[in-house]
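Visitor: what follows is a predicted structure for the sequence shown.
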Amino acid sequence: MIDMEALQRLYPIGIQTFSEIREKNYLYIDKTEYVYRMTHFAKYVFLSRPRRFGKSLLTSTLHSYFSGRKDLFQGLAMERLEKEWIEYPVLHFDMSTAKHVGKDELISELERKLTTYERIYGRNEEDIYVNQRLQGLIERAYKQTGRQVVVLIDEYDAPLLDVVHEKE
């Protein structure tokens, strides 16, 4: 007979954060070999998958990897494959907080997310619009660290799904 309580403690239902799954010893099906291939043989990656297909967990895994969190990959394929473990500046934007919002609220949410990273890398006050601020942020992060900047956008479709059927 299957002990459902023990299974629930082991299986990470509803947990989409790689670090939490690894740190709390939940069951993790090792897909890090694919992450390694994707990160070493592609410059840009756009993942469009059905709902509940693991995009957020993958984005979180990429964040941990590019942040140099070697400790989280112990015992996984990535530990064997990766030799350098370089820490990159990571700009991780979770757009799930922008569901069911209008244009002004979306811009406000983007500004809030940019401000978090601008506290780390600074801000050019001449950059007014969110696209200018993002570009400036990437340039400053690169200049300060000397490393390419990783931009991860999770739930990119959240603000789009609300307006996809609008005529204007």
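Guide: Yep, that arrived. Numbering: from 1, shown residues only.
Visitor: for the rest of this, base every contact and every neighbour count on C-alpha atoms.
Guide: OK.
Visitor: biggest helix in the chain by residues?
Guide: Looking across the chain with DSSP state H, the single longest helix is helix 103-121.
Visitor: name the element P50 belongs to?
Guide: Counting by DSSP states H and E, no helix or strand carries P50.
Visitor: quick one: contacts for it?
Guide: Contact criterion CA atoms under 8 Å, 6 or more residues apart in numbering gives no residues in contact with P50.
Visitor: comparison target, given below:
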Amino acid sequence: MQNFEDVIKEDCYYVDKTPFIEQIEESNKYFFFIRPRRFGKTLTLSMLENYYDINKKDKFEEIFGKLYIGQNPTPEHNTYLIIHLNFAEVAAGLDDYKDGLDNHCSLVFNFFCDIYAHLLPAGIKEGLEKLTDAVSQLRFLCQKCQEVGKKIYLFIDEYDNFTNMILAHEEHLMRYRNQTHGEGYLRQFFNTIKGAAGNTLGRVFVTGVSPVTMDDLTSGFNIGTNYSLSPDFNEMTGFTEEEVRKMLDYYGSVLPFNHTTDELIKVMKPWYDNYCFAEERYGETTMYNSVMVLNFVDNYIRSEYQIPKKMVETNIRID
């Protein structure tokens, strides 16, 4: 489940990562963060969206009341208009990736105009629809939000998804370079973000699995800071062993587990542990892949509390 509000409303087990919100706010407002696939990035973005969305101000207590940040809110909670772009949904073909990016952004930007219509200038959607490309539309939205004194929090999930797919084919390397350097379209898009930073784009949070594309776009987003290897954020996604143990202890107390927490940890550790992203944490804190842990627990319960024969799901193995 990747929708944070649903996780809370359906009373799912949630490892509270909201203390990191305070640390994010104390960091660069233009935040770059990479992690392996299936490591909780999308749920983290959903958590942040729910926290900062001005439209969810009346739901703050309902969503966050039982969590750390609900009892220790920051002044910025529920003060932003949210734009969430997911580049995993962009058509990845080399020849039509611009069209794919334009189409994805157009859908998101139109939705933005609909849900924040009560806060935006009249006629903004009609003005947006006169523009045909993502770069022009983003500039337009930023300008209109500035006119009414509203700040945008821009989230970009899987920012490198379609460029990584392009890079998988050797014959595409030169054309990839043309798009991420000089006057390339992707570079223009990030230059637009850079231009709006500080005025309308109050904060930007970018996630992906590799720094390669961002390195190639350096001047297009050189206002951002890469916190992927920061010890302060080593545990922001994924689970520590303490968090896994606490989860297993909880489920073992309400369900007829056939194994102790120690026995289950012994089985899981070789498969799901040993991620460490900050050199300063090496030898101290290693991280478990959160999706793999949750799949194991789910399969264990469904298998009538027997150790699953398949330790890695097919879709994760492919990744």
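Guide: Received it, and whenever you're ready, just let me know what you need. All values reported here derive from a predicted model rather than from experimental measurement.
Visitor: just give the TM-score of the two.
Guide: TM-score of the superposed chains, computed with TM-score structural alignment, normalised by the length of structure 1, equals 0.78; 153 aligned residues with a CA RMSD of 2.2 Å.
Visitor: show me the helices in the stretch 1-150 of structure 2, by range?
Guide: Assigned by DSSP state H, counting those that start in this stretch, the stretch 1-150 of structure 2 shows helices spanning 4-9, 20-25, 41-52, 60-64, 68-71, 97-115, 124-129, 134-147.
Visitor: deepest of those, which one?
Guide: Mean neighbour count (mean count of other CA atoms under 10 Å) peaks for helix 41-52 among the helices of the stretch 1-150 of structure 2, with a mean of 21.
Visitor: so where in structure 1 does that one end up aligned?
Guide: On structure 1, the counterpart of helix 41-52 of structure 2 by TM-score structural alignment is residues 55-66.
Visitor: picking up where we left off before, ok now the longest helix of structure 1, how far from the chain's centre?
Guide: Its chain's C-alpha centre and that of helix 103-121 of structure 1 lie 16 Å apart, by CA atoms, centre = their mean, to the nearest Å.
Visitor: next: stretch 59-66 of structure 1.
Guide: Using CA atoms, centre = their mean, the offset of stretch 59-66 of structure 1 from its chain centre is 6 Å.
Visitor: can you tell me what sits against that stretch?
Guide: Under CA under 8 Å, 6+ apart, the answer for stretch 59-66 of structure 1 is 16-19, 35, 72, 85-90, 92, 150, 152-154.
Visitor: same question for stretch 93-103 of structure 2.
Guide: Residues outside stretch 93-103 of structure 2 that contact it (CA under 8 Å, 6+ apart): 87, 90-92, 132-134, 162, 166, 172, 185.
Visitor: which one of the residues you listed sits closest to L43 of structure 2?
Guide: Of all those, the one with the least separation from L43 of structure 2 (CA to CA) is F87, at 15.5 Å.
Visitor: mind checking which of the contacts of stretch 59-66 of structure 1 are in strands?
Guide: 90, 92, 150, 152-154 (DSSP state E).
Visitor: in PyMOL, how would I select just the buried ones from those residues?
Guide: In PyMOL syntax, the buried subset of those is picked out as below (16 or more other CA atoms under 10 Å):
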select buried, resi 90+92+150+152+153+154
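Visitor: can you put the ones in strands among the contacts of stretch 59-66 of structure 1 in CSV and add distance to T115 of structure 1?
Guide: Output for those, formatted as CSV (distance: CA to CA, whole Å):
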residue, distance to T115 of structure 1
V90, 14
H92, 13
V150, 17
L152, 16
I153, 16
D154, 18
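Visitor: sorry, back to before: drop anything exposed from the contacts of stretch 93-103 of structure 2.
Guide: Buried positions within the contacts of stretch 93-103 of structure 2, assessed by neighbour count (16+ other CA under 10 Å), are 87, 90-92, 133-134, 162, 166, 185.
Visitor: thanks a lot, see you next time.
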